[in-house]
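Trainee: Show me the folded form of this:
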Amino acid sequence: MAITKIHAINRSTKAAIKYIIDPLKTRNGELVEGIHCDVPTASFEFEMLADMSHRYNGNYERVGGRDVDGIRRHQSAKSYHLIQSFSPDDHVTPEEAHAIGVQLMRELLGNDYQFVIATHVDKDHIHNHIVFNAYSMMTLKKFRSQPYITANRIKEISNRLTAEHGLSVSLRRDEQLEKNGFVHEKDVHQSFRAELRRRLRFVASRATSPEMFDELCEQLEITTTKRGQDRGYRLPDQQRNIRDKSLSDIGSYTSEGIKTTTAENADDQLRLMALIDDVYGMCDSLDDLTFMLQQEHDVTLKRQRNGSYQFTFHDGTKMPAELLPPAYQLNYMNEHWHDPNALKTKVAAPDVLAEYQEQTKSKMTNTETLMDLSEDQVLSVDEKGALVQLEVPNEGQLTVHLNRYELRGDSDHLQVALQANYYYTLTDQSGKRPRAVSIRGEALIHAIDLDQGLNPELVKVPPQAVFGHSDKGLTITLPDAGYERVFIPNDAVNYDRLHQQYTVQIGSHWHYNATPFATLNDPEPKSVSLTGAALKPALKSTQPMLGRWLIANRQRQYMKAQQADVKRLSTMLGELRANHITDRQSLGRQVTTVKAQLHDVQQKIEMLHDKITNYNDLAKFIFTRNQYQPIIDKLEDVSPKEQHRLTKKYQHEINMYQTAVLHLQSRDFNPLLTNEEMASVITDQEKTLRSLEKSLKQQNIMVNKWKDIADLMDDLQGEPPQEEQEQQHHHDIER
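Mentor: Reported below is the predicted structural model:
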């Protein structure tokens, strides 16, 4: 099993590299390697590239946030530390583990980042430590690390590489399965830390005092421990506390942070209660309350996307409606508008745990779909999982590793349980460099079906079921099935202008967003995911309920589609005439020509990419030499005593200068360029690259355009038949 972790280094890259290259852990340095940098001077080289980036791109490091215990939070990452640990049961060799680590970084970062990799063999399990620069050698911009997304991407790449080497992979749900034998319906990918943050954020939005904060924590099953001013939090089944300072960058859940937050909440609560008291007697509904607060006190009340309500004061202060006391809650006031004593009545506090669970219900739903895998799609299967290859629309042939807990059945009939809302990382190895592609589970479900030739069923939509049609898709209504609206994306919608009939592509495993009708028990229902298997019978059994407005709406859509087709045919005809294309052979040659031009531009970009990377690698040494040359010159012009003092003061700068000079000498490259001249070269290279990328974009458009023209020619030559064309022509004349 290969477990991966990543965290940012915002203090000392030098200390991190010093730790990972420890000779006692790496066979006296045999298992240490620097990529695009020399290991002894790697921390200096990282800093040189960062300084040069700040010089040319500007220094936009985060410096916001407030001080906590004298430490400024929100410090920017200087580098990143990635750990890849292998299971002792795999019996992997140190050399193989090291090679897998290098390949992991190549696929994650391409060839654009400096990194040092060290394989440790001092424990029972062999593991790689990798420290890579936060700044790209190609763009001089920072690596974008996204919470959870980056970690999942690293895990997926590592899983595929270890599977290719016959090793085990890290499992997403092993702890829960080993403990319970099943997976809970809540999001199986969430961690204790993430869930704890969600619950504490929920508590902090409702507490008006530190005591109330602790009470709400207890109701949400959060165990709180205090040691002096330090606090620790723990959820049920969690063995160790998580410190308050590690749950928030700005100290929101420390004792001091809680006092500040709850005091602000109390002030906002009293302020809003006084305004509601002032207008409550003039209100008979929630709309009245919204209007009166806006008119009298410039306070707005709006419903959020998650169904909750939020007040906004005239000064921009925002306050959730849940912060109000029970007697001022909107659902309670909605039932007591004509009761003058309603706001003074003592009302029982709501069940906070039930309220939290209801709010997160949509995140707690399991959306797994069981998919059959064909023999052609499965490359290999073992006790650790399966390596699957399939054709993904618009992406080509991709591979993905699925761990054994996602698999069902046996080798003769293999199935996989996919989560529609989870992101999977697939790999494209067709090019010069492996490319990682992240797609949603729903797109992977579509790809598996289409790769097996299981095309979606074409289902006619009854005219009375059409609610509306936009550029994004078709909205239908199914009252007999209990759904007010069901949305179908436009790429799955076809419209027959001749018969004025909508036809939609419905896959049995595919999911569609649906909104149920409101009921007394559920006046504000949340959207649900409806499978194609449930949608097809509902569509086929829809009863008539056609309105006049629907006829007019369909008529407008018909006219728009007709105009779009005429425009498309006119454009095609103009392109054929402009390029003197008169037959299919000349059209085929044109398509081949634009594809060759596209390939030529791609090769030029590859060559320029390597050129820029190599130039920036050398430029950082020249920049550092020029930056610190005045200090060296000053040392030569002062007395020995002053020289000793200045050397001690500028020791780091002198080390940086000496490192830069040694690297330039070792490469026999020491041009007397100024920083301004280097900036000019870098700017020119960036302009050339942008120009080529623009040409690449235009060339892609050209290729797609000529492919569309070729496809349209095929359609016109094949379908529809002559009789149908004449029938449609007469129909258009009549209209």
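Trainee: drop to CA atoms for contacts and neighbour counts, all remaining ones
Mentor: Fine.
Trainee: Can you give me the distance of the residue positioned nearest the centre of the chain to Arg243?
Mentor: Centroid-nearest residue in the chain, with C-alpha atoms, centre = their mean: Ile149, separated by 5.4 Å. Ile149 sits 24 Å away from Arg243, taking C-alpha to C-alpha, to the nearest Å as the criterion.
Trainee: Equivalent analysis for Leu454, please.
Mentor: 51 Å.
Trainee: Before we compare anything, build this one as well:
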Amino acid sequence: MAVTKIHAIKSTLGKALAYIENPDKTDGQLLVSGYNCEPQTASVDFEMTAVLAHKVRNLKRKRSANLAYHLIQSFSPGDAVTPQQAHELGKKLAFEFGGGKYEYEVATHTDKGHIHNHILLNAVSFYDYKKLRTVPYRTAREIRAISDRLCMEAKLSVIENPQNIGRLYPAQTGKKRTVSNRTEIRKRLNFCLERAGNYGQFVAMAQELDITPTIRGKHMSYRLAGTGRAVRDDSLSDTDTFTYAGICARLADNAAEQTCLRGGIQKALGTAADMASFAKNLKAAGIETMLKKPNGLLLYRAAHMDGTWVPADALGAAFTAEGIDQTLKNGTPPAPAAEKPLLERYREWTVNYPEICETEVKLTGRQILSAGKNGLLLRVQDENGNAAKMMTNREQITTSPDGEVTLHIGRDFRYDLVYEDGTHGTIRGAALIRQIDDANGVQPLVVPLAENQVKAMSLRGVTITLPQQGIERLFVPESDVVRNPTAGQCAVRLYHHCQYSYLPTGDTGKRLQIQGDRLAHMLGVAVNPKAENTVFSRRIAAVEHRKGVENAKFLGKMLMGMADENLFTAADYDAAIGNLGKRQISLSNEIAALQEKKKGFAAIAKSLETCRTLKPLWQQYTALPLKEKSVFYTAHAAELQAYHSAAAKLEKAAVDQTVEAEKVIALAENLEQRIQALKEQRREAALQEQNTRREQQVIMQIQDESREDRRGGVNIVI
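Mentor: Here you go, the predicted model:
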């Protein structure tokens, strides 16, 4: 297995490229490869893509913008990996992580006791000119998962004997059960970095949130009040986000963005009569807005500055949703004193993401594809039933000596999946838990409900209340509700390992989780006796009646559709489902072909921009006397090679250098519109296939019931 790392490069791209391309480390540069760039001219290629991106998107260059990302993939000395095999794995890792949309250079070093890859990935996409977004630690986990899976598929450090899995991951793996100090410090510092406009303001905000920043030599350290040792900057992020240089660069950008936004918003307010005209003025000024659903926080962004979203409270109380509303109604903004204290804002607007993998599920040979020392490769399906693979790291797994494997899953986590074609998707932890339980034949508990345990009942499901156990509201969806109107009974299916979200009693407002088997124990096993003409039985009957009406409407609509499509039996549906599957495959192939064509247009556009930028330098070189050319070439080797390579590519593609790059980019944008239209058609075909399968199941059920009725009729006659 390989160890992976990532960090951002802001100003030393040339030095980084020179280091990784060292012939003494790369077998005379035989182990150096580039994707959509030449190894000798990668710095110029990266720069030309960035220039095009800012022209296309009409953006200003930022001082703190990342130029590239440096990934390191180090293989264990115990792995039987050759330099060539390691190099291929590095290229696969770079391509998959960047989605084939970012230029990269891969160099495999063999000068140490272990083979390792250096990968430099452009921070800007040549395909759609978007920046590569990274998230501290989450991005590192994503890279590690891709690398581990690729290594396991290459049979590196794979446990061939399944019986050995029981000794691979001991039970004491230190599962994370609480929010770490680093996580809390990082959240609070990010909250400050989103709002501060200078270093002094940043320090004051951090202290207000109980964090003490200290500069210690080359590093900064942060201490959270009431905790132990201080935490160093490089242990908080994979990049330089929390270093002194990174903070200063971010704050300089914040100051420029906040000044720009304040002026634009005030100007938009000055001529606005209501919220609709204010929004129209903002759009005309190039200012985007977004409302965060979890906490209602208003965000602004200046589109022409390519900046991050700026919280409204960072601009002042007058720029929040309440402040804007007051200004429009009264004509005067709220006073600065109306602003809430920072700590109060932090508690109100910070989203608390799940940190604990609280659910344990047993894995069997049905799920495990292969095992390695860093984790397991699982066979799963996404939430639409499509086959995929999922890499789990060893921190999520415990085993017993007899080989029983337990996977720890967070119900509200999102897990990364990879499909056979190399594309990625995600699955929610709750769906993954249900899927594994279903595959292993785990049956849910069917628990009858008492009348006083049902707070509300509708076609969507049942809301349970257990105030004595601290549960105010807990919703169970209709798919897990079983009603018997004849007996006046209502029951729910509860899955042992499923975590159910509920609103506790009191005024906390914070939702909690409870596991299915514990909830079943709280509800008890008391069966509702048959009770005619009771309120509860009438409620059950009313819901069942509404459900019957809805089913009748669905059946009528389905029968009309069957007549239109000439579908009359379950067998007819097989052909229809097969045709829809073929259509999705055909659309996927067409999309892939257009994407490759768009990549070709993007390469031509970059070559045109390179020639336009560097042609004067090339002409200067060709006009020099022969004795001066050598010195000039040595000083400008990368630029001259980049021009020569770009000119050769244009000549091969039969494109004249006088063609404007913007015209080629416009062609690429037209292709993208076609790609998006095809993706929408594919999505509709997938939805139609799901509906067709559902209708087929209804038809099969009707046919089965009809057979049962005929059998019953024959028996009566006899």
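Trainee: Spit out the contact partners of the residue mapped onto the residue nearest to the centre of structure 1 from structure 2.
Mentor: By TM-score structural alignment, Ile149 of structure 1 lines up with Arg138 in structure 2. Residues counted as contacts of Arg138 of structure 2 (C-alpha atoms under 8 Å, 6 or more residues apart in numbering): none.
Trainee: just the one 5 residues further on next, same as before
Mentor: Contact criterion C-alpha under 8 Å, 6+ apart gives Thr4, Leu93, Phe97 as the residues in contact with Ile143 of structure 2.
Trainee: Next one: it from Thr239 of structure 2, what distance?
Mentor: Distance from Ile143 of structure 2 to Thr239 of structure 2, by C-alpha to C-alpha: 14 Å.
Trainee: now do Ala302 of structure 2
Mentor: Taken as C-alpha to C-alpha, the span from Ala302 of structure 2 to Thr239 of structure 2 is 24 Å.
Trainee: still on that earlier bit, who's more crowded, Leu454 and Arg243 of structure 1?
Mentor: Remark: of Leu454 of structure 1 and Arg243, Arg243 carries more neighbours, 16 against 13, as counted by other C-alpha atoms under 10 Å.
Trainee: What is the burial count for the alignment partner in structure 2 of Gln377 of structure 1?
Mentor: Aligning on TM-score structural alignment places Gln377 of structure 1 opposite Gln367 in structure 2. Gln367 of structure 2 has 18 neighbours, counted by other C-alpha under 10 Å.
Trainee: Kindly report the same for Leu17 of structure 2.
Mentor: 22.
Trainee: same question, Lys362 of structure 2
Mentor: Neighbour count of Lys362 of structure 2, defined by other C-alpha under 10 Å: 17.
Trainee: That one touches Val405, doesn't it?
Mentor: Yes. The pair Lys362 of structure 2 / Val405 is scored as a contact, 5.9 Å apart, by C-alpha atoms under 8 Å.
Trainee: Can you tell me which of the contacts of Ile143 of structure 2 end up in helices?
Mentor: Leu93, Phe97 (DSSP state H).
Trainee: For Gln172 of structure 2, state which of the contacts of Ile143 of structure 2 is nearest.
Mentor: Nearest to Gln172 of structure 2 out of the contacts of Ile143 of structure 2 is Thr4 (C-alpha to C-alpha; 24.0 Å).
Trainee: Which residue in structure 1 aligns with that closest one?
Mentor: Aligned counterpart of Thr4 of structure 2 in structure 1: Thr4 (TM-score structural alignment).
Trainee: Distance check, Glu156 of structure 1 against Thr162 of structure 1.
Mentor: In this view, Glu156 of structure 1 and Thr162 of structure 1 are 10 Å apart by C-alpha to C-alpha.
Trainee: just Glu726 of structure 1 next, same as before
Mentor: 61 Å.
Trainee: cool, and Thr624 of structure 1?
Mentor: 40 Å.
Trainee: Then His469 of structure 1?
Mentor: To Thr162 of structure 1, His469 of structure 1 is 47 Å away according to C-alpha to C-alpha.
Trainee: ok, the two, which is more surrounded?
Mentor: Remark: of His469 of structure 1 and Thr162, Thr162 carries more neighbours, 24 against 18, as counted by other C-alpha under 10 Å.
Trainee: thinking Leu598 of structure 1 is in contact with Gln698, fair?
Mentor: No. Between Leu598 of structure 1 and Gln698 there is no contact under C-alpha under 8 Å: 9.1 Å.
Trainee: These two: which is more packed in?
Mentor: Shown here are Leu598 of structure 1 and Gln698; by other C-alpha under 10 Å, Leu598 has more neighbours (20 against 13).
Trainee: quick check, that one in a helix?
Mentor: Yes. The assignment for Leu598 of structure 1 by DSSP: H, G, I helix; E, B strand; the rest coil puts it in a helix.
Trainee: That one corresponds to which position in structure 2?
Mentor: Match for Leu598 of structure 1 (TM-score structural alignment): Gln584.
Trainee: Who are the contact partners of the closest residue to that match other than its chain neighbours?
Mentor: Spatial nearest neighbour of Gln584 of structure 2, chain neighbours left out: Arg682 (5.5 Å); criterion: C-alpha to C-alpha, 6 or more residues apart in numbering. With contacts defined as C-alpha under 8 Å, 6+ apart, Arg682 of structure 2 is in contact with Arg583, Gln584, Leu587, Ser588.
Trainee: conserved subset of the residues you listed in structure 1?
Mentor: Retained in structure 1 by both residues aligned by TM-score structural alignment, their matches' C-alpha atoms under 8 Å are the following of these: Gln584, Leu587, Ser588.
Trainee: Quick one: the strands in the stretch 51-200 of structure 1, in order.
Mentor: Counting by DSSP state E, counting those that start in this stretch, the stretch 51-200 of structure 1 has strands at residues 67-68, 71-72, 79-86, 115-120, 127-133.
Trainee: likewise the stretch 501-650 of structure 1?
Mentor: 501-506, 511-516, 528-531.
Trainee: Dump those to a markdown table, plus mean neighbour count.
Mentor: Below are these laid out as a markdown table (neighbours: other C-alpha atoms under 10 Å):
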| stretch | mean neighbour count |
| --- | --- |
| strand 501-506 | 19 |
| strand 511-516 | 20 |
| strand 528-531 | 17 |
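Trainee: Which of those sits closest to Phe86 of structure 1?
Mentor: strand 511-516 (37.1 Å).
Trainee: Mean deviation, the closest one versus structure 2?
Mentor: Compared with structure 2 after fitting, strand 511-516 of structure 1 deviates on average by 1.5 Å (mean C-alpha distance after the TM-score superposition for structure 1).
Trainee: okay, that strand sits on what stretch of structure 2?
Mentor: With TM-score structural alignment as the criterion, strand 511-516 of structure 1 aligns to 499-504.
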